[in-house]
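Trainee: I need the structure of the sequence given here:
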Amino acid sequence: MEDKKTEIQNCLAVLKKGGIILYPTDTVWGIGCDATNADAIDKIFALKKRAESKSMICLVSDFKMLNEYVEEVPEVAYDILKYAAKPTSIIYDDPIRVAENIIAEDNTLAIRVTKDPFCKELTKRLRRPLVSTSANISGQPTPASFSQISPEILKGVDYVVNLHRSKKSSKPSAIIKLGNDGTVKVIRK
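Mentor: This next block holds a predicted model:
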C-alpha cells in the first residue's frame, strides 16, 4: 500500500542531507533536490550529464513561497497561473535565496506553483523550493512512465518515491518567460 506520509518523511530525510530524489510530479517523473543546496544541484547536473548552463525548474507549494524566492513577481503571473489549463512553469527575473548554480546566466529561474498533492506537501514541509528536472540523461527522451526511466537514473538518485509508479506521465509543463519589464514570451506550450 502506497503511503504518502511515509514517502514524504523519507524524501525529507534525504533532501535535508543534501541527497537527490526521483519522484512523481504533476507532469513527468522528476529528479529533485533542495533548490538552496548547490552541492545537491551539482549531483543532478552530473547524473543527467547536463551542461550547467542549462537551467532547471523548481517547484513551490504556493504563491507565498513563490514570493520568498523571486525579487518581484509580476502581477500578470497570478492571472496566468490562475487560468492555466495545464501545469505551467514561469521563468522569473531576479530569483533570490536559491543556490547560484540553479540560476540561469541571464539571472532568471523557472518556477512552478505545483498543484500535485504529493509535491505540494513535500515542498511545504521542506520549506524550500524543490528542483524538478525530467528523469532522463540530457538529450534522451523524457520517460512517459516510471518503467521507462533508465537504470542509470534509478541507481544515481539517493531515494526513489514509491508512489504512482503505474501512472502514465503527462507532458512536461508549459513554460512562459515573464520579464520585469512586462514582456511575456511562451517558451514551451
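Trainee: alpha carbons only for contacts and neighbour counts from here, please
Mentor: OK.
Trainee: For this protein, which segments count as strands?
Mentor: Assigned by DSSP state E, the chain shows strands spanning 21-24, 29-32, 57-60, 88-93, 108-113, 130-134, 159-160, 174-178, 184-188.
Trainee: I'd like the structure of this one too, to check against the first:
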Amino acid sequence: MKDNFDKIIQLLKAGKVILYPTDTIWGLGCDATNVDAINKIYEIKKRDTDNPLLIIVSDIDMLKEYVKSIHPRVETLLVHHKRPLTIIYPAGDMLPDILLKKGKIAIRIIQEPVIAQLVKRFGKPIVSTSANIAGVEFPKTFKDISSSIINSVDYVFKYRQNDKTLGEPSVIATYTKRGKLKFFR
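Mentor: Have a look, this model is predicted:
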C-alpha cells in the first residue's frame, strides 16, 4: 500500500504528528510552524523543550525563506558532503520560538526523494527528530521503533518500513563568526 500525500498533507495542516523515514533515521514530524503540533512531539518523546528540534526543507529556496543568512560556502558544502548535513543558521522570522535556541535553527535539506517531494508539496518545513523517547538510543530501522512511539502518532509511513539498512543521524555543523565550520556531531 502506498502513502497518500494528500492525506498526509491534510494531517500536517491539521497539526497532526507523522512517523516517517528520512535520509538518516526514522523521524517524528509535524508542521514546523505549528506550536501545538511541535509540543505534541515533545510530549511523545518526553523531551525537554530547552532542547530544540531540527527541521527539514525540500531545497535551498525553501531554506532561504526560513533563515536570516546563509554562509556563502553552504551550497558547495551541501553538494559535496557525503552524509546528510544539518546546519545551524540564524533563524528568520517565520518559525516559532520553541524551535530556536539563541535565535538559531537547525535545518537540513532532505535528500530522501519521496520525503523531499512531500515537503515541497506541503510548502513548509517539517520537524524531523528521531523516533525515540529522549535519552533512549535512536532506532536504526523501523522495526526498532517502540510501540509507544508508533501508537502516539497520527500517521505511520508504509514506505521503507522493511529497509534493512541501518540509519544514522545527520552530521550537525555551524559556521562560526570567523567563517570556520564547527561540527557538533
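Trainee: Please work out the TM-score for the two chains.
Mentor: Once the chains are laid over each other, their TM-score by TM-score structural alignment, normalised by the length of structure 2 reads 0.95; 184 aligned residues with a Cα RMSD of 1.3 Å.
Trainee: out of the strands of structure 1, nearest to Arg50 of structure 1?
Mentor: Nearest to Arg50 of structure 1, of all these, is strand 130-134, at 10.8 Å by Cα to Cα.
Trainee: I'd like to know how far the most centrally placed residue in structure 2 sits from Lys177 of structure 2.
Mentor: For structure 2, the residue nearest the mean C-alpha position is Ser128 (2.1 Å; Cα atoms, centre = their mean). Distance, Ser128 of structure 2 to Lys177 of structure 2, by Cα to Cα, to the nearest Å: 27 Å.
Trainee: what lines up against the residue nearest to the centre of structure 2 once you look at structure 1?
Mentor: Aligning on TM-score structural alignment places Ser128 of structure 2 opposite Ser132 in structure 1.
Trainee: didn't that match look like it was pressed against Ala35?
Mentor: No: contact criterion Cα atoms under 8 Å: Ser132 of structure 1 and Ala35 do not qualify, at 9.1 Å.
Trainee: which residues do those two both contact?
Mentor: Both Ser132 of structure 1 and Ala35 are in contact with Cys58, where contact means Cα atoms under 8 Å, 6 or more residues apart in numbering.
Trainee: would you list every one of the helices in structure 2?
Mentor: Using DSSP state H, the helices of structure 2 run over 5-13, 35-45, 60-66, 74-80, 113-122, 147-152.
Trainee: out of those helices, nearest to Glu137 of structure 2?
Mentor: helix 35-45 (11.9 Å).
Trainee: Give the aligned range of the closest one in structure 1.
Mentor: Taken onto structure 1 by TM-score structural alignment, helix 35-45 of structure 2 occupies residues 38-48 there.
Trainee: Check what contacts that stretch and list those residues.
Mentor: With contact meaning Cα under 8 Å, 6+ apart, stretch 38-48 of structure 1 is reached by 18-20, 31-35, 51-52, 99-102, 131, 136-138, 153, 156.
Trainee: mean shift between it and structure 2?
Mentor: Stretch 38-48 of structure 1, aligned to structure 2 and superposed, deviates on average by 0.5 Å (mean Cα distance after the TM-score superposition for structure 1).
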